[in-house]
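Asks: next come a sequence and a model predicted from it.
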Amino acid sequence: MRIALFVTCLNDALFPQAGIATVTVLERLGHTVAFPAAQSCCGQMHANTGYAAPARQLERLTEDAFAGQDAIVSPSGSCVAHLRAHTALPVYELSELLVDVLGVTDVGATFPHRVTYHPTCHGLRMLRLGDRPTALLRAVRGLDLVDLPEPEQCCGFGGTFALKNAAVSGAMLADKCASAASTGAEYLAAADNSCLAHIGGGLARHPGAPKPIHYAEILAATGGIRE
């Protein structure tokens, strides 16, 4: 199977460890992962702010960059949801590829820490990832997965929503951070670094609160540390 990584512009610029972790997991399972150098933004940001024509152009460029791949994997549920809605690419969020396509839940990871999981809005409502990410986390050796109270509640990020509606976003963030802190977890995991950045900013103001981490980084770990 020809698998290619769509790292997304946010991960490429700010959180490259999520993309590296995605490749690490797949290579551990015996797969070769291509990285088309022509990839760029998928157009989600443009579409969300009403710039339909530039968004369409970026979608077409993405289709061209990944032409011929059997599966395209990305550590970003929101970008996967956008590409799935606007292109014909065989694109998968990491947990979908691992569980549904490759038939794997145990990826050989070890992460001896207490972890809680936040199902981001795109993963919960658009991709309907369900228990795929948590099934993968439960198979990680040494990991203690604890439930997040009111997991379906949005963290308040929503892209430009956090900028245009700062007061509402901040209130939603405070609720999410309180829920995360109540778990006693060391880490809060999720499938989108955009949401993790937002939540992480709130948690950073509370000593002892969970640290944000992309769940792909946990799956890539073999001794409790990020590879």
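Replies: Yep, that arrived.

Asks: use CA for all of it now, contacts and neighbours both
Replies: Noted.

Asks: list the contacts for the residue nearest the centre of the chain?
Replies: Central residue of the chain (Cα atoms, centre = their mean): A191, 2.3 Å from the mean position. Counting by Cα atoms under 8 Å, 6 or more residues apart in numbering, A191 touches 75-77, 119-120, 123, 214-216.

Asks: how close does it sit to A38?
Replies: According to Cα to Cα, to the nearest Å, A191 and A38 sit 24 Å apart.

Asks: one more to weigh against that first structure:
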Amino acid sequence: MNVGLFIPCYIDQFYPDVAIATYQLLKKLGCEVNYPMNQTCCGQPMANSGFSDLTKGCDVNFVKNFRDFDYIVAPSGSCVLHIKEHLKEGGDKAELDKIRHSVYELSEFLVDILKVNHLEASFPHKVGMHISCHGQRGLNLSSMSELVAPAFSKTEHLLNMVNGLDLKKPLRADECCGFGGTFCVFEEAVSVKMGKDRIKEHLVNEVEFICGGDTSCLMHLEGILKRQGSSVKTIHLAEILNSVL
């Protein structure tokens, strides 16, 4: 299985350990993984700000780097959703459709494509799970509490395979953390208040870590935790699934 590793720019610059953990995890699970060295930003920040018509260069570069892979996998639901919904340049319709249908968020790929039902992972800590909006409402990675439908979570399914991990869910399991891309810049006060509300529910559960599938949301929560002087840390799903003690 030939996998192209798609690493969003903020992970490349600020959280390279998440990229490394994703690469190592996919290799452990039997994938042939390649990292295109010329990949850059997918264009999501511009689209978030209402300028998706200016992302042609990002589209062309993305297609050039990832057109030859069977699957494209990223440890970021928001960037994956951007490619699925906004990729429109760089190839003909058939080529663009192929890329849009072969790009996956990490947990989605592990559950739906690799059908992972066992992991050699150990993480003996009390962990709170944060569900990011893009993954839940855009990629259908988990059920939504406002719908009368069977509950499911691909992230929770994977975390339940980790030895020693004590998973704690907040009361309002799928509430937004307030990050929202450029929203946290233009609506800073609202964004921070939403993040504090999210953290408060995790602290009630006395967690040691807050885990999620989007480092952008975790970065937002991490900043608030540090300013509060909290000992609680944030950690990406890939880092937990790749942990062996």
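Replies: Perfect, I can see it now. Bear in mind that the values here come from a model prediction, so they are computed numbers and not experimental data.

Asks: buried residues of the biggest helix by length in structure 2, list them for me.
Replies: Looking across structure 2 with DSSP state H, the single longest helix is helix 188-204. Under the neighbour-count criterion of 16 or more other Cα atoms under 10 Å, helix 188-204 of structure 2 has 191-192, 194-196, 198-199, 201-203 buried.

Asks: ditto for stretch 120-133 of structure 2
Replies: 121-123, 126-133.

Asks: can you name the residues of structure 1 that that stretch overlays?
Replies: The alignment of stretch 120-133 of structure 2 onto structure 1 (TM-score structural alignment) covers residues 108-121.

Asks: gap between the matching stretch and the chain center?
Replies: Relative to its chain's centre, stretch 108-121 of structure 1 lies at 12 Å (Cα atoms, centre = their mean, to the nearest Å).

Asks: now do that stretch: distance from first to last residue.
Replies: 28 Å.

Asks: host element of G50 of structure 2?
Replies: Under DSSP states H and E, no helix or strand contains G50 of structure 2.

Asks: how far away is it from K84 of structure 2?
Replies: Noted for G50 of structure 2: a distance of 17 Å to K84 of structure 2, by Cα to Cα.

Asks: show me which of the two is the more surrounded one.
Replies: Higher neighbour count among G50 of structure 2 and K84: K84, with 20 against 10, using other Cα atoms under 10 Å.

Asks: okay, the buried residues of stretch 120-133 of structure 2 in a markdown table with secondary structure and distance to E95 of structure 2 next?
Replies: Shown next, in a markdown table, are the buried residues of stretch 120-133 of structure 2 (DSSP: H, G, I helix; E, B strand; the rest coil; distance: Cα to Cα, whole Å):
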| residue | secondary structure | distance to E95 of structure 2 |
| --- | --- | --- |
| A121 | coil | 37 |
| S122 | strand | 40 |
| F123 | coil | 41 |
| K126 | strand | 44 |
| V127 | strand | 41 |
| G128 | strand | 39 |
| M129 | strand | 36 |
| H130 | coil | 34 |
| I131 | coil | 31 |
| S132 | coil | 29 |
| C133 | helix | 28 |
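
Asks: what's the closest of the residues you listed to L114 of structure 2?
Replies: A121 (16.5 Å; Cα to Cα).

Asks: translate D144 of structure 1 into the numbering of structure 2.
Replies: Under TM-score structural alignment, D144 of structure 1 pairs with D166 in structure 2.

Asks: give me the number of residues near that match?
Replies: D166 of structure 2 has 16 nearby residues by other Cα under 10 Å.

Asks: any idea how far the residue nearest to it when sequence neighbours are not counted lies from V244 of structure 2?
Replies: Leaving aside its chain neighbours, D166 of structure 2 sits nearest to K126 (4.6 Å; criterion: Cα to Cα, 6 or more residues apart in numbering). The gap separating K126 of structure 2 from V244 of structure 2 is 16 Å, by Cα to Cα.

Asks: spell out, range by range, the strands that occur in structure 2.
Replies: 2-5, 32-34, 71-74, 103-105, 126-129, 166-168, 209-212, 233-236 (DSSP state E).

Asks: S194 of structure 1 and L10 touch, don't they?
Replies: Yes - under the contact definition of Cα atoms under 8 Å, S194 of structure 1 touches L10, with a separation of 7.5 Å.

Asks: and the two? Which one has more around it.
Replies: S194 (20 against 15).

Asks: show me what the more buried one lines up with in structure 2.
Replies: Checking TM-score structural alignment: S194 of structure 1 goes with S216.

Asks: identify the residues contacting that match.
Replies: Taking Cα under 8 Å, 6+ apart, one finds 10, 179, 181 in contact with S216 of structure 2.

Asks: could you dump those residues to JSON lines with distance to R227 of structure 2?
Replies: Formatted as JSON lines, the contacts of S216 of structure 2 follow (distance: Cα to Cα, whole Å):
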{"residue": "Y10", "distance to R227 of structure 2": "21"}
{"residue": "F179", "distance to R227 of structure 2": "16"}
{"residue": "G181", "distance to R227 of structure 2": "20"}
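
Asks: good, wrapping up.
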